[in-house]
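*Asks:* coordinates for the following, if possible.
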Amino acid sequence: MTEGINNKAAVAKAAVVTGASTGIGEATVRALRGEGWTVYAVARRADRLEALAAETGAVALPADVTDDADVARLLDEVTRAGGIDTLINIAGGARGADTVAEAKTGDWEWMFEVNVLGTMKLTRAFLPMLRAGGEGTVLNLTSTAGLSAYEGGGGYNAAKFAQHALTGALRLEEAEHNLRVIEVAPGLVQTEEFALNRLGDQSAAAKVYQGVEKPLTAADVADVVRYAVTAPHHVNLDQIVIRPVAQAANYKLIRKA
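*Replies:* Here you go, the predicted structure:
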């Protein structure tokens, strides 16, 4: 009996991680490679992926998760390489902090495209493979912005609420296939690019974290992702909310002088 358990624990694990060129996605690649997993690192920026692959031993697969042709190519390459049992959808982001009254259509379209449709397209493509393996996992990185709205966050709130709902529906639909579906929803995370990409200005981005004692780091969140996907398969951590202690809620953030 013990031998069988040990043999099962020794089975090689493999994951696709999107958004792998920076931030939480990059940190997740590092965390899973540290566990000995085969990791297919996916993002648009090939140069950053190649550097990460050279350092960690991950497999660099440049692709745009919103592009149907790229998704089909990605599925084909992963299939030929041996397949995966875990899909980790981290690619996403925010653009702008406008009120709904001042909303920029292009920003909203981009946020829905990458956060919602990108997640859907990758998940739809890999579901047959994940089902066939018998013990598949999908982990979607959402946000506390998908659980509670805030002023100036309308577009990001809407996209992340939609991704949160997609994740819940997927869990209900795929339980009969023994597929576990995990949602990790971080609060304030200080990364290299998130606030900069959202606000378009380094000074404005720095103010997001100004005075906050120990905001979360990409490595903090990646460690939670690692824990969730390496837990025994019958353990489904449906939803994990992770915030820094300084952030008691989206609207309550302690800043020190």
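*Asks:* can we go C-alpha only for contacts and neighbour counts from here?
*Replies:* OK.
*Asks:* residues in contact with stretch 184-193?
*Replies:* Applying Cα atoms under 8 Å, 6 or more residues apart in numbering, the external contacts of stretch 184-193 come out as 22-24, 139-146, 209, 215-218, 221, 225, 239-244, 247, 250.
*Asks:* try stretch 148-157
*Replies:* Outside stretch 148-157, the residues within contact range by Cα under 8 Å, 6+ apart are 93-95, 97-100, 103, 107-108, 111, 145-147, 250-251.
*Asks:* please provide the structure for the following sequence as well, for comparison with the first:
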Amino acid sequence: MSKIALITGATAGIGEACAHVFARAGFDLILTGRRQERLDGLAKKLSEQYNVGVATCAFDVQDKEAVIANLESLPAVWRQIDVLINNAGLSRGLDPIQNGAYSDWETMIDTNIKGLLYVSKIVSNWMINNGFGHIINLGSIAGKEVYANGNVYCATKAAVDALNKGMRIDLLPHGIKVSAIHPGAVETEFSEVRFNGDKERAKKVYEGFTPLSALDVAETILFMASRPAHVNINDLVLMPTAQATATTIFRQ
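*Replies:* Here you go, the predicted model:
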């Protein structure tokens, strides 16, 4: 029987790269995201290219009731999840705390923290019942080091760091693995979303150096998920060679 990976935020960036990498490794997939048409297109491509089973669930992780309804509607065979990749997350705005928009704060908190919790609560209970599983949480270097104007985004990723440690302790008696990966600069739609679609401003973030790609992160996540049963990578920081800290980047 094939292993199953559930990937949130699978329609772009790191989530989409994870879908390809895990499908290539022979995993059947449950893909979630907000855009059904993107999910359908990705599912078709993956099933044809890698000959794997793909189920899709279109919902926003901010919506607790939608998360519960969609996941609980999955047939029993799809609840035998080996790996949960809590990838859905975003940043909105880059303003000092006194100028931050309430709507940006709420979106980041509801997605990066509450959304992760909603999905994890359901899937962790399935894993406990199944007697196996591995939860991999997508953090950020922003959760390790606060930088100017990062305030609330950094706080949400620091919360992911803390929740990851808490999950590791709470799920230890059940034999469930828990890991976090904290990437530095990754060139995806991340900066476009942060800057509300301003492609030129987003492009400048990655000028003068080679950032990580979504594939770099996805392949590292697969490495974490494929360690022997007795090995758990608790916490992994992944950076471009040109980036030493959240704010120290050597640009040429």
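*Asks:* closest one of the contacts of stretch 148-157 of the first structure to residue 167 of the first structure?
*Replies:* Nearest to residue 167 of the first structure among the contacts of stretch 148-157 of the first structure: residue 146, at 11.3 Å, using Cα to Cα.
*Asks:* make sure that closest one is actually in contact with residue 161.
*Replies:* Yes. The criterion here is Cα atoms under 8 Å, and residue 146 of the first structure meets it with residue 161 at 3.9 Å.
*Asks:* same drill for those two, tell me which one is more crowded.
*Replies:* residue 161 (22 against 19; other Cα atoms under 10 Å).
*Asks:* what's that one aligned with over in the second structure?
*Replies:* Under the alignment (TM-score structural alignment), residue 161 of the first structure maps onto residue 158 of the second structure.
*Asks:* nearest residue to residue 20 of the second structure in space, please, no chain neighbours.
*Replies:* residue 46 (6.8 Å; Cα to Cα, 6 or more residues apart in numbering).
*Asks:* how about that neighbour, what's its match in the first structure?
*Replies:* So, by TM-score structural alignment, residue 46 of the second structure is matched to residue 56.
*Asks:* let me know how buried that match is, in neighbour terms.
*Replies:* Residue 56 of the first structure has 16 nearby residues by other Cα under 10 Å.
*Asks:* element containing the alignment partner in the second structure of residue 16 of the first structure?
*Replies:* Residue 16 of the first structure maps onto residue 6 of the second structure when the alignment is built from TM-score structural alignment. Element membership for residue 6 of the second structure, per DSSP states H and E: strand 4-7.
*Asks:* any idea which helix or strand comes after that strand?
*Replies:* Helices and strands here follow DSSP H and E; after strand 4-7 of the second structure, the next one along the chain is helix 13-24.
*Asks:* now the strands for the first structure?
*Replies:* 14-18, 38-43, 59-62, 86-89, 137-141, 180-186, 189-190, 216-217, 239-242, 247-249, 252-253 (DSSP state E).
*Asks:* helices or strands up against the first one?
*Replies:* In this case it means strand 14-18 of the first structure. Packed against strand 14-18 of the first structure by the contact rule (3 or more Cα pairs under 8 Å, 6 or more residues apart in numbering; DSSP states H and E) you find helix 23-34, strand 38-43, strand 86-89.
*Asks:* go on, the fourth one?
*Replies:* Using 3+ Cα pairs under 8 Å, 6+ apart as the contact definition, the elements that strand 86-89 of the first structure packs against are strand 14-18, helix 118-132, strand 137-141.
*Asks:* switch those over to JSON lines; also include distance to residue 191 of the first structure and mean neighbour count.
*Replies:* Shown next, in JSON lines, are those (distance: least, Cα to Cα, whole Å; neighbours: other Cα atoms under 10 Å):
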{"stretch": "strand 14-18", "distance to residue 191 of the first structure": "16", "mean neighbour count": "25"}
{"stretch": "helix 118-132", "distance to residue 191 of the first structure": "21", "mean neighbour count": "19"}
{"stretch": "strand 137-141", "distance to residue 191 of the first structure": "15", "mean neighbour count": "25"}
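*Asks:* switch the ones you listed over to CSV; also include distance to residue 31 of the first structure.
*Replies:* Shown next, in CSV, are those (distance: least, Cα to Cα, whole Å):
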stretch, distance to residue 31 of the first structure
strand 14-18, 11
helix 118-132, 21
strand 137-141, 15
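*Asks:* okay, now the alignment partner in the second structure of residue 66 of the first structure: neighbour count?
*Replies:* Counting by TM-score structural alignment, residue 66 of the first structure lines up with residue 62 in the second structure. Around residue 62 of the second structure there are 23 other residues, counting by other Cα under 10 Å.
*Asks:* contacts only, for residue 62 of the second structure.
*Replies:* Residue 62 of the second structure sits next to 107, 110-111, 114-115 when contact means Cα under 8 Å, 6+ apart.
*Asks:* residue closest to the middle of the first structure?
*Replies:* residue 90 (1.9 Å; Cα atoms, centre = their mean).
*Asks:* mind checking what it lines up with in the second structure?
*Replies:* Match for residue 90 of the first structure (TM-score structural alignment): residue 87.
*Asks:* which non-adjacent residue is nearest residue 127 of the second structure?
*Replies:* residue 133 (5.3 Å).
*Asks:* count the residues that sit near the one you found.
*Replies:* Neighbour tally, residue 133 of the second structure, other Cα under 10 Å: 25.
*Asks:* what's the counterpart of it in the first structure?
*Replies:* Using TM-score structural alignment, residue 133 of the second structure pairs with residue 136 in the first structure.
*Asks:* assess the claim that that match and residue 180 are in contact.
*Replies:* Yes. With contacts counted by Cα under 8 Å, residue 136 of the first structure reaches residue 180, the gap being 6.5 Å.
*Asks:* the residue nearest to residue 20 of the second structure is in contact with residue 23, isn't it?
*Replies:* Yes. The pair residue 46 of the second structure / residue 23 is scored as a contact, 6.8 Å apart, by Cα under 8 Å.
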